[in-house]
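Enquirer: What follows is a protein structure lacking sequence information:
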């Protein structure tokens, strides 16, 4: 019985990619993940996340899907909202990992509706969709950690070239300062230009 846990990193960010990640493992091997004492990635230091991500990859199969800022803007211009964008990535993860059970940190306000849709992605797929699943299920905690490390790696590449960009989130004064000092025409490809945050800085 194969299980895949799915979570994301960078959903609310105005800079960099959205990373949706699946971590897949046979049910009888989940105990090896439990021994790592995983918690949601937001509660761990960056160094600890990197260490745990490497350990997770040795134990389980990882399926990160990176959706660039350009792709997000293009899809949003076609009236595809962020939930639908994430579902595209989830469908790919489920197709690639071929699980029997998928446990997902629910992105819909109505978990039952979300669960019913995800179940159509694969025949005989059992879906567990819950809010804050990353706090309840070790397989989703693992996906959360790998997703965050993958996104942090991409943001670090941007930071090396552009220096003071902050965390990429609208609540970060450094991120807002970066957006304000850059004209709209000169905004780099890693900026989600369709975000309301960008319009507010014009």
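Expert: Sure thing, it's come through. None of these values were measured; they are calculated from a predicted model. Numbers count the residues shown, from 1 in each chain.
Enquirer: CA only for contacts and neighbour counts going forward, please
Expert: Noted.
Enquirer: just the helices in the protein please.
Expert: Ranges of helices within the chain are 30-34, 46-59, 69-77, 82-97, 111-118, 133-136, 138-162, 173-181, 196-200, based on DSSP state H.
Enquirer: With respect to burial, which of those helices scores highest?
Expert: Among these, the stretch with the highest mean neighbour count (mean count of other Cα atoms under 10 Å) is helix 138-162, at a mean of 22.
Enquirer: circling back: would you convert the helices of the chain into a markdown table that also reports distance to residue 13?
Expert: Formatted as a markdown table, the entries for those read as follows, by distance: least, Cα to Cα, whole Å:
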| stretch | distance to residue 13 |
| --- | --- |
| helix 30-34 | 28 |
| helix 46-59 | 17 |
| helix 69-77 | 10 |
| helix 82-97 | 12 |
| helix 111-118 | 23 |
| helix 133-136 | 19 |
| helix 138-162 | 11 |
| helix 173-181 | 10 |
| helix 196-200 | 10 |
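Enquirer: which one of the ones you listed lies closest to residue 7?
Expert: Taking Cα to Cα as the criterion, helix 138-162 is the member of the helices of the chain that comes nearest to residue 7, at 5.1 Å.
Enquirer: residues in contact with that closest one?
Expert: 4-10, 16-24, 30, 33-34, 38-41, 46, 49-50, 52-53, 56, 62, 64, 103-105, 133-135, 165, 190 (Cα atoms under 8 Å, 6 or more residues apart in numbering).
Enquirer: before we move on, what about stretch 62-72?
Expert: Stretch 62-72 is contacted by residues 15-24, 82, 85, 89, 93, 96-97, 143, 146-147, 150, 189-193 when judged by Cα under 8 Å, 6+ apart.
Enquirer: what's the answer for stretch 86-97, then?
Expert: Contact with stretch 86-97 is made by 4, 6, 20-22, 24, 63-65, 102, 118, 121-122, as judged by Cα under 8 Å, 6+ apart.
Enquirer: what's the answer for stretch 173-192, then?
Expert: With contact meaning Cα under 8 Å, 6+ apart, stretch 173-192 is reached by 14-17, 68-70, 72-73, 158, 164-170, 193, 198, 201-202.
Enquirer: Surely residue 83 is in contact with residue 108?
Expert: Yes: in this structure, residue 83 sits in contact with residue 108. The criterion is Cα atoms under 8 Å, and the distance is 7.4 Å.
Enquirer: Now residue 119: closest residue in space that isn't a chain neighbour?
Expert: The shortest distance from residue 119 to any residue that is not its chain neighbour, by Cα to Cα, 6 or more residues apart in numbering, is 5.6 Å, and that residue is residue 125.
Enquirer: before we move on, back to that, from the contacts of stretch 173-192, keep the buried residues only.
Expert: When the contacts of stretch 173-192 are checked for burial by 16 or more other Cα atoms under 10 Å, the buried set is 14-17, 68-70, 72-73, 158, 165-170, 193, 198.
Enquirer: put this beside the first:
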């Protein structure tokens, strides 16, 4: 999802947020949104807020409005990519920082020049540390580097970060629906606390389609896989 054909004038503001960070199934989606600073009040007036506070229908409605006024840069990080990086010892915070940096690199230089601040929702308990992580991944002469500002609850405080949150969530929901159809199993939200997700994993543990989308490095997934292998071994021994 992109809207970079829009012409943005005057001082700009940007926000970054994610969706699907803690899920055991499906991708992590990140979005950087950019709009004219004067449009932030308008975004708030139409109901733009943290995506978690909105119904799926309202998120979709607002996403359609957001792309009329904002440039959006979306990064989809598949489960297999997350697994590969985590096996190498890369933390989830680092993975998020890598892809926020990648999204920032997509912003055209003439747009970067006009951005006042980039408000990032920080997943790290140390928000300043998260800013430094992202800066370390940008070119030393990057003009956007000094404009980064990470904070907790940025998706609640700043309308532009709320907009990024909505785009990330709507994009992830679209990806999740595609995966459900491919897998032939409704796994709900895909989060470890969702019984539908756990049951779907258990029922499809040997299904190669599931393996494509399962975050196998998650403790929940490891536990289910271990239990499945134990049951298989027991059946063989009983036989």
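Expert: Sure thing, it's come through. In this text the structure is predicted, and so the values were computed from the model without any measurement.
Enquirer: For the contacts of stretch 86-97 of structure 1, which single residue is the most surrounded?
Expert: If you count neighbours using other Cα atoms under 10 Å, the busiest of the contacts of stretch 86-97 of structure 1 is residue 22, which has 34 neighbours.
Enquirer: looking at it, that residue is touching residue 9, isn't it?
Expert: No: using Cα under 8 Å, residue 22 of structure 1 makes no contact with residue 9, being 11.7 Å away.
Enquirer: In contact with residue 122 of structure 1, which residues?
Expert: For residue 122 of structure 1, the set of contacting residues under the criterion of Cα under 8 Å, 6+ apart consists of 94, 95, 98.
Enquirer: just those residues now: which is nearest residue 129 of structure 1?
Expert: In terms of Cα to Cα, no member of the contacts of residue 122 of structure 1 lies closer to residue 129 of structure 1 than residue 94, at 13.9 Å.
Enquirer: any idea what that closest one aligns with in structure 2?
Expert: Superposed on structure 2 with TM-score structural alignment, residue 94 of structure 1 falls opposite residue 104.
Enquirer: What of residue 151 of structure 1?
Expert: For residue 151 of structure 1, the equivalent position in structure 2 is taken to be residue 172, counting by TM-score structural alignment.
Enquirer: Quick check: the aligned residue for residue 171 of structure 1 in structure 2?
Expert: With TM-score structural alignment as the criterion, residue 171 of structure 1 pairs with residue 193.
Enquirer: now swap in residue 85 of structure 1 and tell me
Expert: Using TM-score structural alignment as the criterion, the counterpart of residue 85 of structure 1 in structure 2 is residue 95.
Enquirer: separation between its match and residue 22 of structure 2?
Expert: Remark: distance between residue 95 of structure 2 and residue 22 of structure 2 (Cα to Cα, to the nearest Å) = 13 Å.
Enquirer: Please name the residues that touch whatever residue of structure 1 lines up with residue 69 of structure 2.
Expert: By TM-score structural alignment, residue 69 of structure 2 lines up with residue 59 in structure 1. By Cα under 8 Å, 6+ apart, the contact set of residue 59 of structure 1 is 25, 32, 33.
Enquirer: in structure 2, which of those remain in contact?
Expert: When the contacts of residue 59 of structure 1 are mapped onto structure 2 through the alignment and contacts are counted by both residues aligned by TM-score structural alignment, their matches' Cα atoms under 8 Å, the preserved ones are residue 25.
Enquirer: hang on, the earlier thing: quick one: the contacts of residue 122 of structure 1 as JSON lines, columns for distance to residue 179 of structure 1 too.
Expert: Conversion of the contacts of residue 122 of structure 1 to JSON lines gives the following (distance: Cα to Cα, whole Å):
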{"residue": "94", "distance to residue 179 of structure 1": "36"}
{"residue": "95", "distance to residue 179 of structure 1": "37"}
{"residue": "98", "distance to residue 179 of structure 1": "41"}
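Enquirer: What lines up with the residue nearest to residue 119 of structure 1 in structure 2?
Expert: Pairing criterion TM-score structural alignment: the partner of residue 125 of structure 1 within structure 2 is identified as residue 146.
Enquirer: Just give the number of residues close to that match.
Expert: Burial of residue 146 of structure 2 is recorded as 12 neighbouring residues (other Cα under 10 Å).
Enquirer: again, but for residue 172 of structure 1
Expert: The criterion is other Cα under 10 Å. On that basis, residue 172 of structure 1 has 13 neighbouring residues.
Enquirer: residues touching the spatially closest residue to it that is not a sequence neighbour, list them.
Expert: Closest residue to residue 172 of structure 1 apart from its sequence neighbours, by Cα to Cα, 6+ apart: residue 166 at 6.3 Å. With contact set as Cα under 8 Å, 6+ apart, residue 166 of structure 1 has these partners: 172, 173, 174, 175.
Enquirer: The contacts of residue 59 of structure 1 into a markdown table, with extra columns for distance to residue 180 of structure 1?
Expert: Written out in a markdown table, the entries for those read as follows (distance: Cα to Cα, whole Å):
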| residue | distance to residue 180 of structure 1 |
| --- | --- |
| 25 | 45 |
| 32 | 47 |
| 33 | 43 |
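Enquirer: Identify, from the contacts of residue 59 of structure 1, the entry nearest to residue 77 of structure 1.
Expert: Looking across these and measuring by Cα to Cα, the closest to residue 77 of structure 1 is residue 25, at 36.4 Å.
Enquirer: The closest one pairs with which position in structure 2?
Expert: Residue-level alignment of residue 25 of structure 1 against structure 2, with TM-score structural alignment as criterion, gives residue 35.
Enquirer: Can you report how many residues neighbour that match?
Expert: By other Cα under 10 Å, neighbour count at residue 35 of structure 2 equals 29.
Enquirer: Distance-wise, check it relative to residue 229 of structure 2.
Expert: Relative to residue 229 of structure 2, residue 35 of structure 2 is positioned 51 Å away (criterion: Cα to Cα).
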